[in-house]
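Undergrad: Below are the sequence and a predicted model for it; my questions follow.
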Amino acid sequence: MNNPSMEKATAEQISAPPRGEPAAVDVVYGWHGNNRVELLENGEAYFPRVFEALRQAQTEILLETFILFEDKVGNELQQILIEAAGRGVRTTVSLDGFGCGELSTGFLADLNKAGVHIQMFDPAPKHLGIRTNWFRRLHRKIVVVDGTIAFLGGINFSADHLADFGPEAKQDFAVEVQGPAVADIHHFALLQSGRPARAKYWWQRRKQRRAELAFNDHDGQVRLVYRDNGDHRTDIEEVYRQVLRSAQRRVVIANAYFFPGFRLLREIRNAARRGVDVRLILQGQPDMLVAKIAAHMTYDYLLKAGVQIHEYGDRPLHGKVALVDEDWSTVGSSNLDPLSLSMNLEANVLIRDCAFNRELFKRLEDLSNNHCKAMDASQSPRGRVWHMTVGFLVFHFLRHFPAWAGWLPAHKPRLKPFRGHRS
């Protein structure tokens, strides 16, 4: 299936960006059917599948991640990428300058010497031992291998996504996608890596049609949606608001950092008020205390409308997933907080597939029933004058946050190739 919006774009509109600058491209990706989509929970499921795909790569690897640590996961990834580059696979790795700011020069130099093309998104030196490049991060987690298999979600390349890390191990999700939708994810990853990604030629479209036929037993509909600081600042938030307005039976949202704007909060509340079973799974054991404090400010507003709020307390929740009714789901990198919705570079996949929805619901229902504490209205802050005042100020701030965020002083973030030294 071809994407009409991509077909209309000329080569000039979607060619490589100026050297050193991340791509800012106005492409809206459409729905593709006949995909095979598999839910991957935590590093135990995710890392083996990704690493096996990378080991089997023949022509190309595109990898973006917010965090890469020099631990057992990061070291294994490093060796796999070195081996892939050594056998002639064109390998491009894009890392965030904040999330990967602690990587050693030696770790990166070994990749670079092997032929891996490494680029850092907006690196910055520390000032008085403190990193200052906090905002407008490359927060996506995308892997595309040979243009035929893609992985996308919230899982970084770090050992804290494995249960044996201990009490601070993260609970998270990702997806593996095979089928026609991979062409869009591949196209997007190419653009973001600074490499040319042009409209498809006739033989590429023919190859894509063959891929659709190969997956004709699977009716999974998949669409890529992303957030940037150009023409797609609110795309992910708007998708959430639209699907909440159409919800008829159930909504389940599991999100690590929950502090959305007023319009999204209002759609969640309105869905519950009209009788939709709305359930939020949020952090009960946060890796950052401020995240829990922020989320708690929304509890009274939502609980009074009938929204069920469950706090997951076994370990830090890091997932960014949701489902609506029996066929719609989303998995990705975007939290529902000001950073993800107004500043960071994010990517989610939208999925219309009943089997996938059932599987995700089963996993989330187990979390909420067996590993969460249910909140009730008596536990939310209300009634006191200062609570009401803070609530009013917070909601008013949230309502206008996306516009205000654009006024913050900011330089233009760049993708900088690694040259054997750190900036």
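TA: Received it, and whenever you're ready, just let me know what you need.

Undergrad: C-alpha only now, for contacts and for neighbours.
TA: Will do.

Undergrad: How about residue 402, nearest residue that isn't a chain neighbour?
TA: Spatial nearest neighbour of residue 402, chain neighbours left out: residue 342 (5.2 Å); criterion: CA to CA, 6 or more residues apart in numbering.

Undergrad: Would you map the helices across the chain?
TA: 4-8, 42-55, 72-86, 105-114, 182-192, 202-214, 235-246, 262-273, 289-296, 299-303, 338-342, 354-370, 385-405 (DSSP state H).

Undergrad: buried set for the longest one?
TA: Along helix 385-405, these residues count as buried under the neighbour rule (16 or more other CA atoms under 10 Å): 391, 394-395, 398-399, 401-402.

Undergrad: isn't residue 173 right next to residue 320, touching?
TA: Yes - at 7.3 Å, residue 173 counts as touching residue 320 under the criterion of CA atoms under 8 Å.

Undergrad: list residues touching both of the two?
TA: Jointly contacting residue 173 and residue 320 under the rule CA atoms under 8 Å, 6 or more residues apart in numbering are 153-154, 331.

Undergrad: List the ones among the residues you listed that fall in strands.
TA: 153, 331 (DSSP state E).

Undergrad: Below is an additional structure, to be compared with the one above:
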Amino acid sequence: MKKRDDEQGWVGGNRLQLLENGEQFFPAVFAAIEAAEREVLIETFILFEDKVGLALHAVLLAAARRGIRVELTVDGFGSPELSEAFVCGLTEAGVRLHVFDPPPRLLSRRLRPFRRLHRKLVVVDGRIGFIGGINFSADHLSDYGPEAKQDYALRAEGPVVAQLHRAAQRLIAPAQTPTPLPPPPIGQAEALLATRDNHRHRDDIERFYRRALHAARHEVIIANAYFFPGYRLLKSLQRAARRGVRVHLILQGRPDIPWATWAARMVYHRLIRAGVCIHEYRERPLHGKVALVDEEWATVGSSNLDPLSLALNLEANLMVRDRAFNAALRARLLPLMREHCRRVELEQTPARRWWWPLGVGALAFHVLRHFPRWAARLPARAQGRRELGAGARTEQPAQAWQWRAGEQAPGPAGR
């Protein structure tokens, strides 16, 4: 992939830890915030005012009160129902709370609800970083019940954290983003932050996936919650399988958004015929966005493999080249695939069972084939950002919705 002039590229010397579900992710994040000495930067699509959101609220209040710079950015569509008490508690303690491009009450011609901040990033002191698919909500904990989500994140230390820091800082102050000094080497892993936006990085994450698939020699495992990729990525999966690579897809079998699984099943027939093995996870809703190729390449992040993530949302994935991390991820995914999934056989695909899905699937396939190119023509203005609290700057873009504590926007999708 051609390196953009504002990317830092692959960097070595990192220590990476895979975190599974909220039971591992939330304590690690809260401990890092409690130990912060200078700064905490957080981006999340969903922040709910449940036991997880209240626990985050408490550690951020404590950090701000001891003089730590705290910047919290939430998506206006994904986090619409924070109470006035919740917001005011943060801002009065000194937390700077940013709301990314809240949508209007009625769908506008600018299609604003379809360009969201879907990234999940945490950076503490420019030294420790977290990235993945886990939102700050209780449905990522097993005690939530049958609808608790299965998901993954990653804790990073080392030079790559400077890339996470730069990405988080640029979102809240694009004109005031100095290049941070990278932390010293602390491990062996090579890593790179890949982002997707609506300007210079429209297809970076997809291209990293395709490049890894083209280089695959014997194994690919992809676990992804919302799977409806474009034509080029589908072809890359098919070609890998046809040349003898074992390609396994772990997809939703108990969906939290039923139409997403219906869409994914429209391409099952095509993939299985090429030799791709599809496994539907049946234990609970799958929310992960992870993949590995052979022994050396892996990714963990926020990007689904569907049109919203690949062509519209702001996303962030960490690309990893490290045998130890790859082995750790594989050790988590293999039992998931073997013990908690149902393998889909060719005769079970819609195209073989009924004649009408064949036509619907063909139409859907050609729509998704061209969707990224069509989406690129949608209005791609700079999304607004509203900062709340005393002393907040007012020079926000004109398109920003003047969100006030207590107001509500349309409810989010569980992504």
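TA: Noted; the coordinates are in hand. All figures in this text were calculated on a predicted structure; none of them were measured in a lab.

Undergrad: And the TM-score between these chains?
TA: The TM-score (TM-score structural alignment, normalised by the length of the second structure) is 0.90; 386 aligned residues with a CA RMSD of 1.8 Å.

Undergrad: Out of the helices of the first structure, flag the one nearest residue 123 of the first structure.
TA: Ranking those by proximity to residue 123 of the first structure (CA to CA) places helix 105-114 first, at 13.1 Å.

Undergrad: So what's the gap between the closest one and the chain middle?
TA: 27 Å (CA atoms, centre = their mean, to the nearest Å).

Undergrad: One more: stretch 59-77 of the second structure?
TA: 21 Å.

Undergrad: residues in the first structure aligned with it?
TA: Mapped onto the first structure using TM-score structural alignment, stretch 59-77 of the second structure spans residues 80-98.

Undergrad: Mind listing what's buried along the matching stretch?
TA: So for stretch 80-98 of the first structure, counting by 16+ other CA under 10 Å, buried means 80-85, 89-98.

Undergrad: how far away is residue 360 of the first structure from residue 351 of the first structure?
TA: 11 Å (CA to CA, to the nearest Å).

Undergrad: Residue 383 of the second structure: how many residues sit nearby?
TA: Residues lying near residue 383 of the second structure (other CA atoms under 10 Å) number 18.

Undergrad: Check the one 3 residues further on too.
TA: Residues within reach of residue 386 of the second structure, counting by other CA under 10 Å, total 26.

Undergrad: Per the alignment, name the residue of the first structure opposite it.
TA: Per TM-score structural alignment, residue 386 of the second structure is aligned with residue 416.

Undergrad: I'd say its match and residue 97 touch.
TA: No - between residue 416 of the first structure and residue 97 there is no contact under CA under 8 Å: 9.4 Å.

Undergrad: Need the overlap of contacts for these two.
TA: Common neighbours of residue 416 of the first structure and residue 97 (CA under 8 Å, 6+ apart) are 120-123.

Undergrad: Can you tell me what sits against stretch 233-248 of the second structure?
TA: With CA under 8 Å, 6+ apart as the criterion, stretch 233-248 of the second structure contacts 206, 209-210, 213-214, 216-222, 271, 274-279.

Undergrad: rerun that using 6 Å as the cut-off
TA: Stretch 233-248 of the second structure is touched from outside by 217-221, 274-278, with contacts defined as CA atoms under 6 Å, 6 or more residues apart in numbering.

Undergrad: Over in the first structure, find the residue span it aligns onto.
TA: Alignment of stretch 233-248 of the second structure against the first structure: residues 264-279, by TM-score structural alignment.

Undergrad: If any of the contacts of stretch 233-248 of the second structure are buried, put those into a PyMOL selection.
TA: Restricted to buried positions by 16+ other CA under 10 Å, the PyMOL selection for those reads:
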select buried, resi 217+219+220+221+274+275+276+277+278
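
Undergrad: residue in the second structure matching residue 239 of the first structure?
TA: In the second structure, residue 239 of the first structure lands on residue 208 (TM-score structural alignment).

Undergrad: ok, now residue 27 of the first structure?
TA: Using TM-score structural alignment, residue 27 of the first structure pairs with residue 6 in the second structure.
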